[in-house]
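Chemist: No sequence on hand, only this structure:
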């Protein structure tokens, strides 16, 4: 029987350091459950070929590995004259403009609508907050800003405007090109950057539908104030959520970041939506074989917050120790999960699957039952989502005949997905079903198994039954 060494899942970003089949296999062995592809870098052809490699290696290992295509979204990147970086001193003034004919010595080129929107007294941050400016003067075609510190300004770095909403489309043309490129291989999740409200989710869902990708799940990335203001509707409209702490940490005061992380994770659990905690979790391992103490605490804290998954970015795209970074996250998660106490006393839905999931948790918490594992039959994964939000301390074996559901459930905390086939029709005898699972090695003799199922196999929405079975 496949036994889970950790219940928290790991999302690892594929890049130059990890693009070969050999290293992809090593990442899976180390604990990668979801392979992320960042479309800010690479062509659709590059991503398509690497997605195929992930699919091939995962199939050879007989393990579910989901694919997350992370769209760039409408981020603002600055341009410099001839791409040349320059240094500024505290209090020095620089110009922000859309006029490429500007003759100012230290000038930063930005879109016209950004110049139009910003006002005197607003703050501008570049390069994930490494450069901070305050707008001190505004004219029709430029902004004058005062540097708040000594730093170097580099070209093509991101620009953030904390507290100021810039009118920009939710998807840009390169995003649509990447979606076109995903049609051939298919992807399990699509990440939507800089989500502001549920309408952004709808726009992406419509684009997926147009391409025959309607069953692909949407991961809403929470990384600006608008998303926080509309958090509940975004969670409800999406299929999963990412706490994207890179941009979020410069959009809100940094002292608030841990608060928002905990709140987002809790709200996702209440709604039964998987949640990923991301950005710079083990960044020092880009260069070092060991994480810092603060990074170890950061990963552990996400586990204690009850996140479904933790993510690696530069650590596995360009890092010197990508496999070790995954192993490190896995070790931290596996140890701390045993001491995490997760309470969830409220839930938002009263559907049959939700009530069945809650009843299952009650049975697991009753020590007299001594449940060793859970087996849940699912077609869409919905019942599993509702169950695992309670973070059970035993393995949850999700049985499905749907390949897409099989891979998607790789993101859920504590879930071991399996592809199985049962005869169609009514399921009347869970003991007979468990015997089949024993033959497949999913359960074993002597175990006490909690089985969650519906009376009709492969029919979504009919999960309504629980049985405790002692495997002979």
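Modeler: Happy to help now that I have it. This one's a predicted model, so the numbers in the text were calculated from it and none came from an experiment.
Chemist: contacts, neighbours, all on C-alpha from now
Modeler: OK.
Chemist: counting contacts, what elements does the host helix or strand of residue 94 pack onto?
Modeler: Assigned by DSSP states H and E, residue 94 falls within strand 93-97. On a contact count with 3 or more Cα pairs under 8 Å, 6 or more residues apart in numbering; DSSP states H and E, strand 93-97 meets strand 107-109, helix 112-117, strand 142-147.
Chemist: Would you mark the buried spots in the second one?
Modeler: Buried positions in helix 112-117, judged by neighbour count with 16 or more other Cα atoms under 10 Å: 114, 115, 116.
Chemist: which helices and strands sit right next to it?
Modeler: Using 3+ Cα pairs under 8 Å, 6+ apart: helix 112-117 touches strand 93-97.
Chemist: Could you pick out the longest helix of the protein?
Modeler: The single longest helix within the chain, with elements called by DSSP state H, is helix 44-61.
Chemist: quick one on the thing from earlier: turn the helices and strands packed on strand 93-97 into a markdown table, including distance to residue 36.
Modeler: Output for the helices and strands packed on strand 93-97, formatted as a markdown table (distance: least, Cα to Cα, whole Å):
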| stretch | distance to residue 36 |
| --- | --- |
| strand 107-109 | 31 |
| helix 112-117 | 30 |
| strand 142-147 | 36 |
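Chemist: In CSV: the buried residues of helix 112-117, plus distance to residue 190.
Modeler: What follows is these, written out as CSV (distance: Cα to Cα, whole Å):
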residue, distance to residue 190
114, 27
115, 31
116, 32
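Chemist: ok, of the residues you listed, which one's closest to residue 221?
Modeler: residue 114 (21.9 Å; Cα to Cα).
Chemist: Report the secondary structure state of the residue nearest to the closest one when sequence neighbours are not counted.
Modeler: Spatial nearest neighbour of residue 114, chain neighbours left out: residue 166 (6.5 Å); criterion: Cα to Cα, 6 or more residues apart in numbering. The assignment at residue 166 comes out as coil when based on DSSP: H, G, I helix; E, B strand; the rest coil.
Chemist: also this one, for the comparison:
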């Protein structure tokens, strides 16, 4: 079974990476929504691969999570504290957001930010600006995920930044590509063609299921991808949260039936960003995910921004191994 961390400041240290490997980590994810492969290359060359060799894992995985058609808040000069009932301007003269949201949003729709941590009601809409009311407040930071609930935004499967990052993949030792917001087989075909042109046809494509289109075209995506990733963060933004466990179970079942490996990600040990011990619900979630057939588990904020990255990996691996022993 594979156990992945996400690269970030807490684990961008040689000694921490070695500890993560010795705890059971088998690879690391680079989230290109917040950085570039060029910026990460020194860390990978000077820290990650030496730590992998020192820990006896020269075959470790390196996973690129592309930007793809994901929608995000633009750059902000500072963190914006949002309070329930506040009004917020998006677009011209306000918080920068993608043009596709501005052109699609209508009065009465809701906008989810940062995997649902923040929620806005659209009060007035025009092609250049949205006036919103804060329904669920908190700190608003740059580059946080953005979703117009109940709507699909037409965007290309790969960005120019994606292609630039992929052009550096060979020199950095990349082994897998996480393709975000896969909507259908055509999205995967575009990525495969791009990899072939770059001489990267050997790389494994992991298709992230995180929108309603991906769920609707799941069988063709399962057939086209090398692996599936059940990406519960943005997937949970497309539906009432109480429906998410059933969708997760359905995706897992269909992957098993097709003989396709799948990865489970998002908030596996979310509380361990701040606490050294997980909740009972979190370890139960991991245990059941393994029983459902997950071939890999991935930590995100727990290692990219959390205070306890090594401990989080230890709990992840030990809980998963308990489940494997029960199968």
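Modeler: Ah, there it is. Treat the numbers as computed from the prediction; the structure is a model and nothing was measured.
Chemist: Give me the TM-score for this pair.
Modeler: For this chain pair, the superposition-based TM-score is 0.90 by TM-score structural alignment, normalised by the length of the second structure; 325 aligned residues with a Cα RMSD of 2.2 Å.
Chemist: coming back round to it: tell me which residues are up against the strand holding residue 94 of the first structure.
Modeler: Defining contact as Cα atoms under 8 Å, 6 or more residues apart in numbering, one finds that strand 93-97 of the first structure is touched by 104, 106-112, 115, 141-147.
Chemist: what's the angle between that strand and strand 142-147?
Modeler: On the basis of axes from the mean of the first three to the mean of the last three Cα atoms, to 10 degrees, strand 93-97 of the first structure is oriented at 150 degrees to strand 142-147.
Chemist: Quick check: chain neighbours aside, which residue is closest to the counterpart of residue 122 of the first structure in the second structure?
Modeler: The alignment partner of residue 122 of the first structure in the second structure, by TM-score structural alignment, is residue 109. Among residues not flanking residue 109 of the second structure along the chain, residue 122 sits closest, at 5.5 Å (Cα to Cα, 6+ apart).
Chemist: Now tell me what touches stretch 285-294 of the second structure from outside.
Modeler: Contacts of stretch 285-294 of the second structure (Cα under 8 Å, 6+ apart): 249, 252-253, 256, 261-264, 268, 316, 319-320, 322-324, 327.
Chemist: With stretch 159-168 of the first structure instead?
Modeler: With contacts defined as Cα under 8 Å, 6+ apart, stretch 159-168 of the first structure is touched by 74-78, 113-114, 117-118, 122-128, 224-226, 247, 250-252.
Chemist: start and end residues in the second structure for that stretch, please.
Modeler: Counting by TM-score structural alignment, stretch 159-168 of the first structure corresponds to 146-155 in the second structure.
Chemist: Please apply the same query to stretch 244-256 of the first structure.
Modeler: So stretch 244-256 of the first structure is aligned with residues 231-243, judged by TM-score structural alignment.
Chemist: which parts of that stretch are buried?
Modeler: Going by neighbour count (16+ other Cα under 10 Å), the buried part of stretch 231-243 of the second structure is 231, 232, 233, 234, 235, 236, 237, 238.
Chemist: Tell me which of the contacts of stretch 285-294 of the second structure fall in strands.
Modeler: 262, 263, 264 (DSSP state E).
Chemist: Report the secondary structure state of the aligned partner of residue 30 of the second structure in the first structure.
Modeler: The alignment partner of residue 30 of the second structure in the first structure, by TM-score structural alignment, is residue 37. Put simply, residue 37 of the first structure is strand when judged by three-state DSSP.
Chemist: Quickly note the distance from residue 37 of the first structure to residue 468 of the first structure.
Modeler: Computed with Cα to Cα, to the nearest Å, the distance linking residue 37 of the first structure and residue 468 of the first structure is 41 Å.
Chemist: got it, and residue 307 of the first structure?
Modeler: Distance from residue 307 of the first structure to residue 468 of the first structure, by Cα to Cα: 28 Å.
Chemist: Comparing the two, which residue is more hemmed in?
Modeler: Ranked by neighbour count (other Cα atoms under 10 Å), residue 307 of the first structure and residue 468 place residue 307 first, with 29 against 17.
Chemist: Spit out the contact partners of the residue nearest the centre of the second structure.
Modeler: Closest to where the C-alpha atoms of the second structure average out (Cα atoms, centre = their mean) is residue 231, at 6.2 Å. Shown in contact with residue 231 of the second structure (Cα under 8 Å, 6+ apart): 208, 209, 210, 264, 265, 266.
Chemist: Go through the residues you listed and name the one nearest residue 227 of the second structure.
Modeler: Nearest to residue 227 of the second structure among these, counting by Cα to Cα, is residue 208 at 8.9 Å.
Chemist: I'd say that closest one and residue 230 touch.
Modeler: Yes: with contact defined as Cα atoms under 8 Å, residue 208 of the second structure reaches residue 230; the gap is 6.1 Å.
Chemist: which of the two has more neighbours?
Modeler: More crowded of residue 208 of the second structure and residue 230, by other Cα under 10 Å: residue 208, with 28 against 24.
Chemist: Can you classify the counterpart of the more buried one in the first structure as helix, strand or coil?
Modeler: When the first structure is aligned by TM-score structural alignment, residue 208 of the second structure is paired with residue 221. With three-state DSSP as the basis, residue 221 of the first structure sits in strand.
Chemist: what number of residues lie near the closest residue to residue 97 of the second structure other than its chain neighbours?
Modeler: Leaving out its chain neighbours, the residue that sits closest to residue 97 of the second structure by Cα to Cα, 6+ apart is residue 73, at 5.0 Å. The tally of other residues near residue 73 of the second structure (other Cα under 10 Å) stands at 20.
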